[in-house]
Structures are given as C-alpha cells and as structure tokens.
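Visitor: the sequence isn't on hand, but the structure is:
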C-alpha cells in the first residue's frame, strides 16, 4: 500500500477507535438494560463476524489460516471480546457507562508497564509524562463528589480493571502474534470465536434469551450501531493499527474514549458535565499528545547531550 494511502488509513483508523469506540459505552448501556450481557455480546460479535467473512469473501480475500493462526485468533478473541467486552458489559449493569469509560483510560498505563515487564522495553520520558497526565486526568475525573459508590458498583469497578488488564495484554500479544495476513480476516475469526464462547457462556449461566423483535426500537438501533460501527469498522481499525503503529499509541484510545462517552452521556442522557470533568478531559487529551507525538523532548535531549560532554 502506498505511504500516502496508508497514512490516511491510519488517521481514519485512529478516528474510529477514538470516536466510534467512545460511543459504544452509551450503546452497550442502552442495550444491556433490556438484554442479558453475554447474549448481547454474543449476538453482536457473531453477527459482525459473519458479515466480515461475507465481505472478505466478496473482496476475494483468502480465509485460509494455519492452525497456529487460528489458535492465536481464538486467544485474542477471548481476551479482547469474551473477557474484555463480554465481562465488561456485565459490569455495566452496576456501573455508569461514562464512569466505566474513565476506568478504561488506565489502559495505556497497563500497556506501557506490561511492555516493560514482558518485552523489556524501556519507557520513554515523553511517554512517562503522558502516563502521568493521564493518571492525573483519571484522578480528577474519579475524585468528584458526585460519584456515589455502592457494593455492586465497587465489584463492577474491580471487574472492569481486570478487563482492562486483559485487553492490555491482548494488545501486546496481537502486535507480535502470527495471525492471518489480512487484518480484516483476523478480525472476523476473532469475533466468530469470541461470539461462540459468549453464546456458550450465556447458556451455561442460564441467561434469559429474548428475541431482538421484542426489544425496544432504541435497543434495536443501538445494537445495529454496535455491530456495524463498534465491531466491524472500529475493531478492524484497531487490528490494523496494532500492526502499523506502536501498541502504546493504539492504547491512547482509552484516554479519548471517556471524553467522548461523557459528551454523549451529556447530550443524549442529560448527564451533567462539571468543570472538573472538563479540566480532566483536557488533561487526558494532553497525555495522548505526549504519548503519540514523535517530537523529542528538547530539555531531555539537551540533558543527554550535556552528559556526553
């Protein structure tokens, strides 16, 4: 692929994981009020995975994979979608969508430190500043007096943190794993495997199954948006980025998503956005800039230069 086209695709992919994924918290919250969480996720990913495979076949992409590639897709699907999304949606029954998005903003921190532990990768000073700003933004968002925690919401928060850890590990795994040659096909196999596991999980838990025909119009529309945009477009963009840019840069979506989630909650659900939330959102976005920026820190460069003299 020519560099200009790839550059445009990278920009569009970042838009997808920043903005579209930021909207999925609201959409999942709408649907989970009417549909059992594992069933919700199973329908979403089985539908999206099937559509992706049909599109891939139409585009004449090879669907053949080796045993190792298929096994890696199953692992990634389990971490990203079964645990990272299915369990996350369950937690949304007890945690507000905007608040859940704020917790996910810790992902870049998990990714950077996991890369240090697993790969021995040094943490750049610029990335440390970005993480520090992200943590400060998280603190400002979560320390507000308007947040009332109950026993159920506390359990939900702990569960969401484990989901973030799983997604962070999966991001590192996928960036190096032997996967199908085309990221679109990779996405399809991950969704079909995760959707199957979620369906089995729904059956084993004895969830009440309801037909989409019986859902409210709002829930039906939200599910369609989750399948087409949240799954097919955004998750495909995510897999593409993991192979094209650094993992910690992809993880910065977790900083932007809470801001989008808060804005959508304010617009559609009449949720109040405090001045502290606005300041926190700006701090989070500044953290994204430091992690994503290719510019070197001038002061640090000068400091290194002086040490060599």
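Guide: Structure's in. What do you need? Note that the coordinates shown come from a computational prediction; the quantities given were computed from them, not determined experimentally. Residues are numbered from 1 along each chain as shown.

Visitor: hey, let's count contacts and neighbours off CA atoms from now on
Guide: Will do.

Visitor: give me the nearest residue to residue 92, chain neighbours excluded.
Guide: In space, residue 92 comes closest to residue 29 once its chain neighbours are excluded; the distance is 6.4 Å by CA to CA, 6 or more residues apart in numbering.

Visitor: that neighbour sits in which helix or strand?
Guide: Per DSSP states H and E: residue 29 is located in helix 21-32.

Visitor: what do you get for residue 166?
Guide: Residue 166 belongs to helix 151-176, assigned by DSSP H and E.

Visitor: please identify the buried residues of the strand or helix carrying residue 289?
Guide: Here residue 289, judged by DSSP H and E, is contained in helix 275-292. For helix 275-292, burial by neighbour count (16 or more other CA atoms under 10 Å) applies to 277-278, 280-292.

Visitor: I'd say residue 36 and residue 206 touch.
Guide: No. The criterion here is CA atoms under 8 Å, and residue 36 misses it with residue 206 at 9.9 Å.

Visitor: more neighbours: the two, which one.
Guide: Neighbours per residue (other CA atoms under 10 Å) separate residue 36 from residue 206, with residue 36 holding more: 19 against 10.

Visitor: which residues are contacting the helix or strand just after the helix holding residue 29?
Guide: As assigned by DSSP H and E, the chain's next helix or strand after helix 21-32 is helix 37-58. With CA atoms under 8 Å, 6 or more residues apart in numbering as the test, helix 37-58 has contacts from 31-32, 62-63, 82, 85-87, 89-90, 184-185, 187-192, 194-199, 201-202, 207, 209, 223, 226-228, 231-232.

Visitor: this is the comparison structure:
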C-alpha cells in the first residue's frame, strides 16, 4: 500500500512541477533554480532525518549517494530548467516520459512482452495527448530533455544497485545538498542565480518545488525505486503529462481538445499493461501448454 501511495505522489506532484518550473525560470537561471531549490530542501530533509533518529550515511556510502544526487538533481534538473526556456512545459513532460523506456532498455529484467507493449503504448499515448498543441520543440531543448531522461534512468539504476542502510531522509538530504551546492557553483560560472526581478509567482513556485517537488515527491520516488522494478516505477512519467494538461486548462485557460482523449486512453491502457499482472490461470495455463509441447 505504501508503494502505491508513493507511486501516486510521484505521478501527481511531479506532473505539477513542470508548470512550477516554467514559472520559476521566469526569474531564476537553470542552475540558480536548482541551487535555491535543493540547498534548503537538503537541509530540511537532514533535519527530518535527525528528528526521526535515522542513521547518517557512512563515509564509504557518501560517494555513491552523492553521485546519485549529482546525476538526478544536479545535471538532470539543470537540463530540464535550461530546456524549459526553449520548449513548452507540455513538450518537457512528453519527452520526460521517455524515462520508463530508458529504464527498460538499461534494465530489462522482469519485463514480459505485455510490459514492453505497455511501455510503448503509454509513450504513444503521451505523444497523441500533446499533439494538438502544435508546438514543435526546439532541437536543442529536445536533445537536452532526452539526455536528461537517459541520465535519470542511469542514476536511478545506480542508486538501486548501491542501496545502503542509511536513513531515508538522511540519504536524500545528502543527495539534495550535494546537488544544490554544485548547482550554486555552476550558477556562479553560467550567469548567476537569477536573470530578472524576483516576483511573487516565481518565489511561490520555488517554495512549491522545495516542499512538494523535492521533499515529498523525490523521497517517494527514491523509496519506490527500491521496492519496485525500476521500469514499473518509471511509469509515473506517463501520468505527468496528464496532470500537466489538466493544470494548463485550469490555471492557464488552455483548451482541452477532443483529440486528446485517444491519448489519455492509450496512457491508461499502457500503464495497466505494465502494472497489472496477468491472471494466474492465464500465466500457468500458457506455461503448462508450453511444457506439454516440449514433452511431445
């Protein structure tokens, strides 16, 4: 039950962060946004870990944890922030949905043909869902997003392979703090923290990214990647564009096209194929038939 709650959190909350990032980069540079987002979030996560009396990572574990934080939060989020200055938040969500495909390609263990069909159908649904927008992505922005998705998949699998016994919030606190400090250094070399006057909307967006996008959703995803197969956990990315489209309609007055309905149906069916196992009768029946044919 806790895993499904974590999956729901990553699916819904991260779907809303694309809109928050689009608001935040009106004021902050890509690496500046990562710095002001992850340094406070990392400190807060470490405080939560101390309150929960969690074990702090050892010096032997910290390099692995730091690498995950640098990859997922420093590099990937920096690329997303940079790309959202060139493509729409909808295109960002669509290309972000390549994460489960990269996870499956990098670690195909446990995926049957039904799951592969589901991954493909889900991604097709994302493309259909966002097709009516008519916004062709800039090549540089699209390339950055695909690179970000592939690195996200690699970082997720690396973290799963090098899982340690430290406390949950202590681990993500180290990841976010390392990523935030390195992003601050990168921001100082690439244009500073902000490029415009701070406004209430961008500051509110940063506050949302710290509390909901980082503390809540990221901790949920790290937990989920440990208890579920990564490709299955990665299907959260298929829900993100749905959330993004609905929020766009609600907050920005974007039109919901009837042509989006087939895309929604494809996504739902694709996720169902990945997440819902075959009935036992069908699985064992097919296995028994195969055994009979071999014996003959």
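Guide: The structure has been received and is ready for your questions. Computed from a predicted structure; not experimentally measured.

Visitor: care to give me the TM-score?
Guide: Put the two chains on top of each other and the TM-score (TM-score structural alignment, normalised by the length of structure 2) is 0.92; 292 aligned residues with a CA RMSD of 2.0 Å.

Visitor: same for the helix holding residue 166 of structure 1, what does it pack against?
Guide: Helices and strands touching helix 151-176 of structure 1, by 3 or more CA pairs under 8 Å, 6 or more residues apart in numbering; DSSP states H and E, are helix 67-77, helix 88-91, helix 97-104, helix 107-119, helix 234-244, helix 247-250.

Visitor: how near is the equivalent of residue 290 of structure 1 over in structure 2 to residue 196 of structure 2?
Guide: Counting by TM-score structural alignment, residue 290 of structure 1 lines up with residue 273 in structure 2. According to CA to CA, to the nearest Å, residue 273 of structure 2 stands 46 Å off from residue 196 of structure 2.

Visitor: over to residue 150 of structure 2?
Guide: 31 Å.

Visitor: between the two, who's got more neighbours?
Guide: Comparing residue 150 of structure 2 with residue 196 by neighbour count (other CA under 10 Å), the higher total belongs to residue 150, at 21 against 11.

Visitor: residue in structure 1 paired with that one?
Guide: That one, residue 150 of structure 2, aligns with residue 165 by TM-score structural alignment.

Visitor: ok so, going back, which pair in the buried residues of helix 275-292 of structure 1 spans the largest distance?
Guide: Farthest pair in the buried residues of helix 275-292 of structure 1 (CA to CA) is 277 and 292. Separation: 22.5 Å.

Visitor: now the residue most central in space within structure 2, nearest residue through space, not along the chain?
Guide: By CA atoms, centre = their mean, the mean C-alpha position of structure 2 lies nearest to residue 237, the distance being 6.0 Å. For residue 237 of structure 2, ignoring the flanking residues on the chain, the nearest one in space by CA to CA, 6+ apart is residue 97 at 4.8 Å.

Visitor: for the one you found, which residues are in contact?
Guide: Counted by CA under 8 Å, 6+ apart, residue 97 of structure 2 has contacts 123, 126, 149, 235, 237, 238, 240.

Visitor: which among those count as buried?
Guide: 123, 126, 149, 235, 237, 238, 240.

Visitor: widest-spaced pair of those?
Guide: With CA to CA as the measure, no two of those lie farther apart than 126 and 149, at 14.9 Å.

Visitor: which strands or helices does the helix or strand where residue 268 of structure 1 lies pack on?
Guide: Residue 268 of structure 1 belongs to helix 253-269 when assigned by DSSP H and E. Applying 3+ CA pairs under 8 Å, 6+ apart, one finds that helix 253-269 of structure 1 contacts helix 21-32, helix 97-104, helix 107-119, helix 275-292.

Visitor: of these, give the one that comes closest to residue 157 of structure 1.
Guide: Here helix 97-104 is closest among these (CA to CA), at 7.3 Å.

Visitor: what's the mean distance for that closest one versus structure 2?
Guide: Superposed on structure 2, helix 97-104 of structure 1 shows a mean distance to its aligned partners of 1.0 Å (mean CA distance after the TM-score superposition for structure 1).

Visitor: structure 2: matching residues for that helix?
Guide: The aligned range for helix 97-104 of structure 1 is 89-96, by TM-score structural alignment.

Visitor: show me what residue 231 of structure 2 aligns to in structure 1.
Guide: So residue 231 of structure 2 corresponds to residue 248, using TM-score structural alignment.

Visitor: how much space separates its match from residue 67 of structure 1?
Guide: 29 Å.

Visitor: so the two - more neighbours on which side?
Guide: Shown here are residue 248 of structure 1 and residue 67; by other CA under 10 Å, residue 248 has more neighbours (24 against 9).

Visitor: who are the contact partners of that one?
Guide: Residue 248 of structure 1 neighbours (CA under 8 Å, 6+ apart): 108, 111, 112, 291.

Visitor: sorry, back to before: can you lay out the helices and strands packed on helix 151-176 of structure 1 as JSON lines showing distance to residue 126 of structure 1?
Guide: Below are these laid out as JSON lines (distance: least, CA to CA, whole Å):
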{"stretch": "helix 67-77", "distance to residue 126 of structure 1": "29"}
{"stretch": "helix 88-91", "distance to residue 126 of structure 1": "31"}
{"stretch": "helix 97-104", "distance to residue 126 of structure 1": "21"}
{"stretch": "helix 107-119", "distance to residue 126 of structure 1": "12"}
{"stretch": "helix 234-244", "distance to residue 126 of structure 1": "20"}
{"stretch": "helix 247-250", "distance to residue 126 of structure 1": "12"}
